[in-house]
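Novice: Based on what follows, work out the 3D shape:
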Amino acid sequence: MNKQIAGYINEHLDEILERWTIKMEDEKDDRFFQIMSEKVIDNTVREFGELVVFSLTESEEVYRVKLNDFSVKIVRYGWSVTFVLKALTNFTHVLYDKMNEDGYLNEQNIISYTEIMTNWITPLTHSIVEAYSNVWDRTVHLQKMALQELSASLIPMFDKISVMPLVGTIDTERAKLIMENLLHGVVKHRAEVVLLDITGVPVVDTMVAHHIIQAADAVRLVGAKCMLVGIRPEIAQTIVALGINLNDFTTTSTMQRGVEKALALTNRAIVEVKDK
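Specialist: Predicted structure coming up:
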């Protein structure tokens, strides 16, 4: 019976996918069909239809390979779990309506076909969501590792002056890594002034400010001074609105001004050399 359903889907795949695409375009909470090119949409829709057929006709090993490849693709496209579930539900409805229109379903077989489709779509849903979740978790983990590696290094700029550029959201785990690298770098480079550059931090809330203040206090304990640079106007407004106390900080809006103040703290200055 599964092969009969698979055969029917294959025979009418183009029309089924066309109807399914129209139905999915009406889902207003996902922008996949609005922002992707027609070629990408057509290819993805075709792969989705083939995946459904594979679940009925191919071996578990072949199906799993196809399923994993498709899951990687839809994670990259930003499909949410909700959108994936709606896609499966809508495909089932379109298939049922099409079979009913063609007279494929009748009083004699509708109960058995409905039972078969239910028993087929439930494990299919579970397997797709499981594969999607695994790929998504792996992607998030890799992105998190990459972000940690990119945004927590103390870089010597001048003698006694170092800078740490911070990029992305700062959570408790990242704050711990930043603190460790910061203290290790201050001792290693014998820094007297450290510039914390928050230009790449999208949001500074109470928690982020708390982590930054802790980092500054720790730097002072090892004999250096911490400066906060890269404070954009919107960040300044947020800090004021939240009542965050940064009075113990030297703060500047740009790295350039921060470097000038850091040089002054170490009894140096940038001077213009005139041609003789």
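Novice: Please count neighbours and contacts with C-alpha atoms only from this point.
Specialist: Will do.
Novice: how near is residue 101 to residue 251?
Specialist: Residue 101 sits at a distance of 70 Å from residue 251 (criterion: CA to CA, to the nearest Å).
Novice: Which one's more surrounded, the two?
Specialist: The neighbour comparison of residue 101 against residue 251 (other CA atoms under 10 Å) goes to residue 251, with 19 against 10.
Novice: got the contact list for the more buried one?
Specialist: Residues in contact with residue 251, defined by CA atoms under 8 Å, 6 or more residues apart in numbering, are 227, 228, 229, 231, 258.
Novice: Over to residue 24?
Specialist: Taking CA under 8 Å, 6+ apart as the test, what residue 24 contacts is 86, 87, 90.
Novice: for residue 246, same thing?
Specialist: Residues near residue 246 by CA under 8 Å, 6+ apart: residue 213.
Novice: For the comparison step, fold the sequence that follows:
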Amino acid sequence: MEPTAAERAIEYYRRRLDELVLESCERVRAADLPFYRALPLPVMQASVKRVFEAVAADLESDAPQAYPAILSALGVQRASMGVSVTEITAGMHFGFEVVSEAFAVDFAADPDPILFWERKRGRIAYAGVAALADAYLVAREKLIRTQADEILALSTQVLPLYPGVLVCPLIGHLDHERAQAMTTAVLAAVVRHRSRVVVFDLSGVPLVDAGMASHLVGAARAVGLLGARPLLVGLGPGVAQAIVAVGLDLGQIPTLGDLAGGLAHALAVLGKTIVDA
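Specialist: As a prediction, this is how the structure comes out:
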């Protein structure tokens, strides 16, 4: 029985797979894409061959599965490396282009295998791009969340300044989420270190709004409920004006000009003094 167009196309693709891989790699290198530029040729060839083998598997199936699966895995991997989707899809385009050109030449007098390939190519490529985009987006969102958590952790550090004294340096804007994280970290540190004084250093906060001022005072009062003394140091004009503008009562919360003054005040609370050597 005469082989069908599908059988002829699949046999041809598999027989020439290694040649098509090499040609695709040459085109990718010629395009000088940033990510692929740094890849050693054997590594690139091995990666491209896995993709071509996935396409071969999907040529024989009713619905694309192998190619979308490998593109999904690549999306996660490349997202973590900072490679753009454009670079990934450009590499895919070169691969499909090489195969289509080979079919056009070798089946010039037999168009049915060409039609089979192009129909399959469209479905496989679409499914692959969709899987790549979904995986890439999820991976990037996860990376951004991780980085945001790391930044939040770094921006809510509570440091022992002296036995019984903690300092909480604030930098940038104090929104609701960060205020909650800071308050939780400070209260936990007060209990853990049995601290009697907490110095909130605002020298890295040039401007505040009413919400931030309220969060700040709330954190200071929460410290007081645990029996520790809160101090505010490094208040710039913008911070002071915001506190006054919203009518917040600092009550028994001392405010000092800088960290050195805050430390001296904290030591005085502990019954200590700084003596010049």
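Novice: Just the TM-score for the two chains, thanks.
Specialist: Scored against TM-score structural alignment, normalised by the length of structure 1, the superposed chains reach a TM-score of 0.64; 239 aligned residues with a CA RMSD of 4.2 Å.
Novice: Got a quick PyMOL command for the buried subset of the contacts of residue 24 of structure 1?
Specialist: Those of the contacts of residue 24 of structure 1 that count as buried under 16 or more other CA atoms under 10 Å are selected in PyMOL with:
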select buried, resi 87+90
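Novice: Keep only those of the contacts of residue 24 of structure 1 that are in helices.
Specialist: 86, 87, 90 (DSSP state H).
Novice: Stretch 177-189 of structure 2 vs structure 1, average offset?
Specialist: Aligned to structure 1 and superposed, stretch 177-189 of structure 2 gives a mean residue distance of 3.3 Å (mean CA distance after the TM-score superposition for structure 1).
Novice: If you count neighbours, what's buried in that stretch?
Specialist: 178, 179, 180, 181, 182, 183, 185, 186, 187, 189.
Novice: Contact partners for the residue nearest the centre of structure 1?
Specialist: With distances taken as CA atoms, centre = their mean, residue 140 lies nearest the centre of structure 1, 6.2 Å away. Listed by CA under 8 Å, 6+ apart, residue 140 of structure 1 has no contact partners.
Novice: any idea which element the closest residue to residue 175 of structure 2 other than its chain neighbours lies in?
Specialist: Leaving aside its sequence neighbours, residue 175 of structure 2 sits nearest to residue 212 (CA to CA, 6 or more residues apart in numbering; 6.2 Å). According to DSSP states H and E, residue 212 of structure 2 maps onto helix 210-225.
Novice: Give me the helices and strands touching that helix, please.
Specialist: Secondary-structure packing of helix 210-225 of structure 2 (3 or more CA pairs under 8 Å, 6 or more residues apart in numbering; DSSP states H and E): helix 176-193, strand 229-233, helix 237-245.
Novice: returning to that earlier point: which one of the ones in helices among the contacts of residue 24 of structure 1 is nearest residue 217 of structure 1?
Specialist: residue 86 (50.5 Å; CA to CA).
Novice: And stretch 142-157 of structure 1, what's buried?
Specialist: Residues of stretch 142-157 of structure 1 classed as buried by neighbour count (16+ other CA under 10 Å): 147, 148, 151, 152, 153, 154, 155, 156.
Novice: for it, the distance to its chain's centre please.
Specialist: Relative to the mean C-alpha coordinate of its chain, stretch 142-157 of structure 1 is positioned 17 Å out (CA atoms, centre = their mean, to the nearest Å).
Novice: who's in contact with that stretch?
Specialist: 162-168, 174, 177-178, 181-182, 185-186, 189, 191.
Novice: same question, stretch 107-126 of structure 2
Specialist: By CA under 8 Å, 6+ apart, the residues outside stretch 107-126 of structure 2 that reach it are 5-6, 8-9, 55, 58-59, 64, 67-68, 96, 100, 103-104.
Novice: Kind regards, and thank you for your time.
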